[in-house]
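Chemist: mind folding the following:
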Amino acid sequence: MSAQQNSPIASVSLTEPMDQLADKLGRSFEEYGFAIVADHGIDPALIERAEQMSKAFFELPEDAKRAYFVTGGGGARGYTPFKTEVAKGYEKKDLKEFWHIGRTLAAGHPLEAYMQPNVWPNEVEGFRETFEALFAAFDEAGRRILTAIAIHLDLAPDWFDATVKDGNSVMRLLHYPPIDNADGAVRAAPHGDINTITLLLGAEEAGLELLSRQGEWIPVQPPKNALAVNIGDMLSRLTNDRLRSTIHQVRNPTGEAALRSRYSMPFFLHFRPDFVIETLPGCINAAHPDQYPDSLTAHDFLAIRLKEIGLM
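Modeler: So this is what the prediction gives:
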């Protein structure tokens, strides 16, 4: 186990009784916006295969990777080059490059216009099959976590099922190269996630931190193959900030760690593009009036945020 076992962030198993799981996750998400989730059902062999393929892609020559950059695509699919994304409110671009895989919809699907087709690299054999399987496994783990969240919010256990069915979720393969001259930039500047919930693999190496209510940076360092799960802005807005979308960062390492790459795989689980985000009545009371009286669709919310971080 990592040092995370001494953390105030909840560490849970998805095999726990649902009422117990809902209570632990809910309290951790309300206070910290994060939790560590083990026994999530994603095959360790699949994770290992995906990690190897991610590294193989990022080791390709720069011109080979850039061949998969989708001009005007907002970074939704394929490759996004090093120092492209910038955290909201920051000028220095993050020290990372990444690859995005989205949901594959059947031709003629009602939501087809909202989701670009996936791009697959020819250079890494088995890439598509591996990451389509991992996408589906992330999707299922996320659904189970949302069931626990629904119970915590006194909603029907399946309340979120329809809101995320065929949602615009994105799996990101992340590479933070060795740090040569940061010039004031960091691997991932302090930011909140846009989406509903994020499920992250590969955070066992030190560097990921969340900002507490007291203004302290708390390390988030799960055991290998466990998930770091956090609340995104869409769910925070839906719950009137009862569940917190917490500012977090990936700080630059020092010493020998700065000389090696860091890899991770976050799954940004999204609502359906046509889902209307409007504050849940159960999250509004005299002490907590509605902070978001104006509703908007998940697609419109995403478009606003992608512009803020430099991807559109």
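
Chemist: okay, CA-based contacts and neighbour counts for the rest of this
Modeler: Fine.

Chemist: ok but G89 is inside a strand, no?
Modeler: No: G89 sits outside any strand when classified using DSSP: H, G, I helix; E, B strand; the rest coil, being coil.

Chemist: which residue packs closest to T84, ignoring adjacent ones?
Modeler: K93 (6.1 Å; C-alpha to C-alpha, 6 or more residues apart in numbering).

Chemist: which ones are touching the one you found?
Modeler: K83, T84, E85, V86, A87, A185, V186 (C-alpha atoms under 8 Å, 6 or more residues apart in numbering).

Chemist: any idea how far it is from T80?
Modeler: Here K93 is placed at a distance of 12 Å from T80 (C-alpha to C-alpha, to the nearest Å).

Chemist: next: Y68.
Modeler: 8 Å.

Chemist: the two: which has the busier surroundings?
Modeler: More crowded of Y68 and T80, by other C-alpha atoms under 10 Å: T80, with 25 against 17.

Chemist: wait, isn't that one in contact with D94?
Modeler: No: the pair T80 and D94 does not pass the contact test of C-alpha atoms under 8 Å, sitting 11.8 Å apart.

Chemist: figure out how far stretch 80-92 is from the centre of its chain.
Modeler: Taking the mean of its C-alpha atoms, stretch 80-92 sits 16 Å from the chain's own mean (C-alpha atoms, centre = their mean, to the nearest Å).

Chemist: quick one: contacts of that stretch?
Modeler: 66, 69, 93-99, 184-185, 188-191, 308-311.

Chemist: so for it, what gets flagged as buried?
Modeler: Going by neighbour count (16 or more other C-alpha atoms under 10 Å), the buried part of stretch 80-92 is T80, P81, F82, T84, E85, V86, A87, K88, K92.

Chemist: and which of those residues is nearest D294?
Modeler: K88 (21.6 Å; C-alpha to C-alpha).

Chemist: how much space between the closest one and V119?
Modeler: For K88, the distance to V119 - C-alpha to C-alpha - is 27 Å.

Chemist: where do the helices sit along the protein?
Modeler: 18-31, 44-58, 62-66, 127-152, 161-164, 233-238, 298-308 (DSSP state H).

Chemist: please identify which of the ones you listed is closest to G207.
Modeler: Per C-alpha to C-alpha, nearest to G207 of the helices of the chain: helix 44-58, 18.4 Å.

Chemist: one more, so I can put them side by side:
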Amino acid sequence: MLNAIDFNREDAAELFVESLKQTGFGVLKNHPLSQSLVENLYQNWQCFFDSNDKFKFEFTQPKQDGFFSTHKAEKAKGANVQDLKEYFHYYPWGQCPPELREITQSYYQQANQLAELLLSWVEQYSPANVAQYYSQPLSGMIKNCENTLLRILHYPPLPTEQKLGAIRAAAHEDINLLTILPAANEPGLQVKSLEGEWLEVPSDFGYLIINIGDMLQEASNGYFPSTTHRVINPSGADKTKSRISMPLFLHANPNVKLSERYTAHSYLMERLKELGVL
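Modeler: Prediction:
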């Protein structure tokens, strides 16, 4: 299991970046995100997913904001079946249930501020021979970016019968720079180690899980690994429980040059097409 790093340690930034380098993930405790706000969001969004009102907010093309039902859920790259989930894409400029906008926006802002700090830690502890690949400072890549996405995920109780091989979230890598994720209300998240072993990610309430996305891997010329992770199905009585998860996907502005091969926009479009979203 991954060990949690105390956010308030003097060497927290260095330890955090080292964990990202070694595993693609970092787990923080005693971080500044409001836990009461996170708990409030879990409860209120659970009510949203339990209601048929969710269908009034179905996502729109090409903006991709709003509700994605279980029938519209994405498939992981290379997977043959859809994930067992539904979710809502929240952007400040996009649609949102009126009663949820204020608390969701408050969390979005808090999580963005923390994400910017964590990205500055990555920048600070990038070796010089790695930092030379950054077309601009990492913190500048995300300035006023409208693509940073808060995804509120709902994994419903497992159906009695399900497609062979279907799990809550098949093994995948994220597209963006960093993903910021408060520990979910139920366990299930696993990360694949460099040795190919699946490790449990702590689900202790109050922990914050951060992982590298493909854009940071591309921008660092592979130094920071975009690590494969998944959400496995529960067993026994836990099959009847829902799971709520709220990853914030920190994106670079569309015109940012990630590498000689890609801008942030061209990379995002390529990945969304691979996922069958576009």
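
Chemist: still on that earlier bit, narrow the contacts of stretch 80-92 of structure 1 to those in strands?
Modeler: Residues of these located in strands (DSSP state E): E97, F98, W99, A188, A189, P190, H191.

Chemist: which one of the residues you listed has the most neighbours?
Modeler: W99 leads these on contacts (other C-alpha under 10 Å) with 26 neighbours.

Chemist: where in structure 2 does stretch 187-196 of structure 1 fall?
Modeler: Aligned by TM-score structural alignment, stretch 187-196 of structure 1 falls on residues 168-177 of structure 2.

Chemist: so what touches that stretch?
Modeler: By C-alpha under 8 Å, 6+ apart, stretch 168-177 of structure 2 touches 75-77, 79, 83-85, 155, 212-217, 226-233, 249-252, 268, 271.

Chemist: whichever of these end up buried, select them in ChimeraX.
Modeler: A single ChimeraX command is used to select the members of the contacts of stretch 168-177 of structure 2 judged buried by 16+ other C-alpha under 10 Å:
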select :75,76,77,83,84,85,155,212,213,214,215,216,217,226,227,228,229,230,231,232,233,249,250,251,252,268,271
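
Chemist: what sits against R172 of structure 1?
Modeler: Contacts of R172 of structure 1 by C-alpha under 8 Å, 6+ apart are F98, W99, H100, I101, M265, P266, F267, F268.

Chemist: whoops, I mixed them up, V12 of structure 1
Modeler: V12 of structure 1 neighbours (C-alpha under 8 Å, 6+ apart): L21, K24, L25, A35, I36, V37, A38.

Chemist: off-centre distance for stretch 193-203 of structure 2?
Modeler: 17 Å.

Chemist: what does the longest strand along structure 2 correspond to over in structure 1?
Modeler: In structure 2, with assignment by DSSP E, the single longest strand is strand 149-155. The aligned range for strand 149-155 of structure 2 in structure 1 is 170-176, by TM-score structural alignment.

Chemist: counterpart of R262 of structure 1 in structure 2?
Modeler: Match for R262 of structure 1 (TM-score structural alignment): R243.

Chemist: which residues in structure 1 does stretch 261-277 of structure 2 align to?
Modeler: Counting by TM-score structural alignment, stretch 261-277 of structure 2 sits on residues 295-311 of structure 1.

Chemist: now A166 of structure 2: how far from N176 of structure 2?
Modeler: Distance from A166 of structure 2 to N176 of structure 2, by C-alpha to C-alpha: 24 Å.

Chemist: the two: who's more crowded?
Modeler: Ranked by neighbour count (other C-alpha under 10 Å), A166 of structure 2 and N176 place N176 first, with 25 against 17.

Chemist: separation between the more buried one and L150 of structure 2?
Modeler: 12 Å.

Chemist: now do the shared contacts for those two.
Modeler: F249.

Chemist: as a markdown table, the contacts of V12 of structure 1 with neighbour count and distance to T297 of structure 1 would be great.
Modeler: Below are the contacts of V12 of structure 1 laid out as a markdown table (neighbours: other C-alpha atoms under 10 Å; distance: C-alpha to C-alpha, whole Å):
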| residue | neighbour count | distance to T297 of structure 1 |
| --- | --- | --- |
| L21 | 21 | 30 |
| K24 | 19 | 30 |
| L25 | 24 | 26 |
| A35 | 25 | 27 |
| I36 | 24 | 29 |
| V37 | 23 | 29 |
| A38 | 19 | 32 |
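
Chemist: may I ask which two of the residues you listed are separated the most?
Modeler: K24 and A38 (13.2 Å).

Chemist: nearest residue to A183 of structure 2 other than its sequence neighbours?
Modeler: A183 of structure 2's closest residue in space is S203 (C-alpha to C-alpha, 6+ apart), at 4.9 Å.

Chemist: I'd say the one you found and I209 touch.
Modeler: No: applying C-alpha under 8 Å as the test, S203 of structure 2 and I209 come out as separate, 9.1 Å apart.

Chemist: overlap in contacts, those two.
Modeler: Applying C-alpha under 8 Å, 6+ apart, one finds that S203 of structure 2 and I209 are jointly contacted by A183.

Chemist: what about the two, which has more around it?
Modeler: Between S203 of structure 2 and I209, counted using other C-alpha under 10 Å, the more crowded position is I209 (22 against 17).

Chemist: any idea how far that one is from Q82 of structure 2?
Modeler: Counting by C-alpha to C-alpha, the gap from I209 of structure 2 to Q82 of structure 2 is 24 Å.
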